[in-house]
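# Here is my input, please return the structure:
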Amino acid sequence: MLPAEITTVRLRLTLPGVADVPAMIALANDPVVEEMTLTMPYPYGEADAVAFINRANVSRKEGSAFMYAIRLKGVDEFMGGVGLHIDPKYGYGELGYWMGAPFRGKGYVTEAVGALIDLAFETTGLVRIQAMTRDHNHASGKILLNNGMQREAVMEDHTIKNGEVQTVIQYRILRREWTK
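Okay, the predicted model is just below:
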């Protein structure tokens, strides 16, 4: 099981809580977040934030997912989220993340994703971590490449979002490729 809090050079990754709901709503109600993510609802309301927090708590107890709020060290402000969904039967994890507009372009997501990859390989038996990005989300692809992941596949017509068929790019890092 991954810890409830992870620290990096600049960040604290913590469990999301009820106090984060106003910031989650404000930051997630951004057309860019909606456009670049596969599963974030839009508009994003209080019920969505509360459901996310509940899922984060239940899945942590089950050991099926570990979701974190991204915060600067010494600051409780919610900036975005990062998580890892684990399939123990098949030995892989799926990364997901998003960042609020005021905090983009500063390397915070790259740092959070790197910490989560390292911790997952250090503390679990996963053999693979993967992530999917929308095909036009080049910034997200760069985050994954900067963390040692490789572009693995173009998955055409993979998902339907808002009634439109979406192509996604899949990235992966294998345990045997990972170096800390």
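
# CA atoms for contacts and neighbours, from now on please.
OK.

# residue ranges of the strands in the chain, please?
If DSSP state E is used as the criterion, the strands of the chain fall at 6-7, 11-14, 65-72, 80-87, 92-99, 128-134, 150-161, 164-174.

# Ala56: which of the ones you listed is closest?
With C-alpha to C-alpha as the criterion, Ala56 lies closest to strand 65-72 of these, at 5.6 Å.

# Summarise which helices and strands the closest one is packed against.
strand 11-14, helix 46-62, strand 80-87 (3 or more C-alpha pairs under 8 Å, 6 or more residues apart in numbering; DSSP states H and E).

# Let me have those in TSV, adding distance to Ile129 as columns.
Shown next, in TSV, are the helices and strands packed on strand 65-72 (distance: least, C-alpha to C-alpha, whole Å):
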stretch	distance to Ile129
strand 11-14	19
helix 46-62	18
strand 80-87	9
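
# And this one, please, so the two structures can be compared:
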Amino acid sequence: MYNSEKRTITTERLILRPFALSDAQRVSELCNNYNVYKSTLTLPHPYPIDCALSWIETHEVEFNNDNSYEFAITDKNTNELYGAIGLRNNRTHRNGELGYWIGEEQWGNGYATEATKAVINFAFTEKHYHKVYARFFASNPGSGRVMQKSGMLKEGVLLQHIYKENEFVDLIHYGILNTGATN
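I've put the predicted structure just below:
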């Protein structure tokens, strides 16, 4: 459920909320994990606190300008920060790219799937997108399972599309249409 005043999305176990500058240390800790880095498109490694601070500082303007929506994935009861999920807005085509990461110690708990379903719902009901899409490295099949469990369908493979860590890697593309949308 989306609360527009607080800009939060509440699910069964999670609260997706705006990041605060006080989250920067934890973001830096989670993103400095090599296994998180190697499964993401844009995270640098190492990931110093300055990167986290500058990233968080962009969120308010981007949200207010309807360019992108970044949420901290947190535990509903403890407020522990598990990761991040974001949605980029492509107004021209009424779609958006979804991206997420979860700290490695929380992998396998279903948090990415729960957050992904909630953000897809946000995209369709609040932002009236026609489509949401996401991509993952072929070497990260867990991310593909998150997309599948969230109702997304495989649309194709971009062969050797990304150069990461001195090799070309495949990028697998998934998407979901808003079947309730009107044109």
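
# Any chance you could compute the TM-score here?
TM-score for the superposed chains, counting by TM-score structural alignment, normalised by the length of the first structure: 0.93, backed by 178 aligned residues with a C-alpha RMSD of 1.7 Å.

# coming back round to it: tell me which of the strands of the first structure sits nearest to Asp48 of the first structure.
Asp48 of the first structure lies closest to strand 80-87 among the strands of the first structure, at 13.9 Å (C-alpha to C-alpha).

# so where is the closest one in the second structure?
Aligned using TM-score structural alignment, strand 80-87 of the first structure spans residues 83-90 in the second structure.

# aligned partner of His138 of the first structure in the second structure?
Under the alignment by TM-score structural alignment, His138 of the first structure pairs with Pro141 in the second structure.

# ugh, wrong one, I meant Glu122 of the first structure
Using TM-score structural alignment, Glu122 of the first structure lines up with Thr125 in the second structure.

# go on, Ala56 of the first structure?
So, by TM-score structural alignment, Ala56 of the first structure is matched to His59.

# Leu81 of the second structure touches Trp101, doesn't it?
No: using C-alpha atoms under 8 Å, Leu81 of the second structure is not in contact with Trp101; the gap is 11.4 Å.

# so how many other residues sit close to Arg17 of the second structure?
Using other C-alpha atoms under 10 Å, Arg17 of the second structure is surrounded by 21 other residues.

# What of Trp55 of the second structure?
Look at Trp55 of the second structure: counted by other C-alpha under 10 Å, it has 13 neighbours.

# Over to Asp48 of the first structure?
Going by other C-alpha under 10 Å, the residues that sit close to Asp48 of the first structure add up to 17.

# For Gly74 of the first structure, see how far away the residue nearest to it when sequence neighbours are not counted is.
Spatial nearest neighbour of Asp48 of the first structure, excluding adjacent residues (C-alpha to C-alpha, 6 or more residues apart in numbering): Pro41 at 7.5 Å. Distance, Pro41 of the first structure to Gly74 of the first structure, by C-alpha to C-alpha, to the nearest Å: 30 Å.

# quick one: which of these two has more around it?
Ranked by neighbour count (other C-alpha under 10 Å), Pro41 of the first structure and Gly74 place Pro41 first, with 15 against 9.

# corresponding residue for the more buried one in the second structure?
Using TM-score structural alignment, Pro41 of the first structure sits opposite Pro44 in the second structure.
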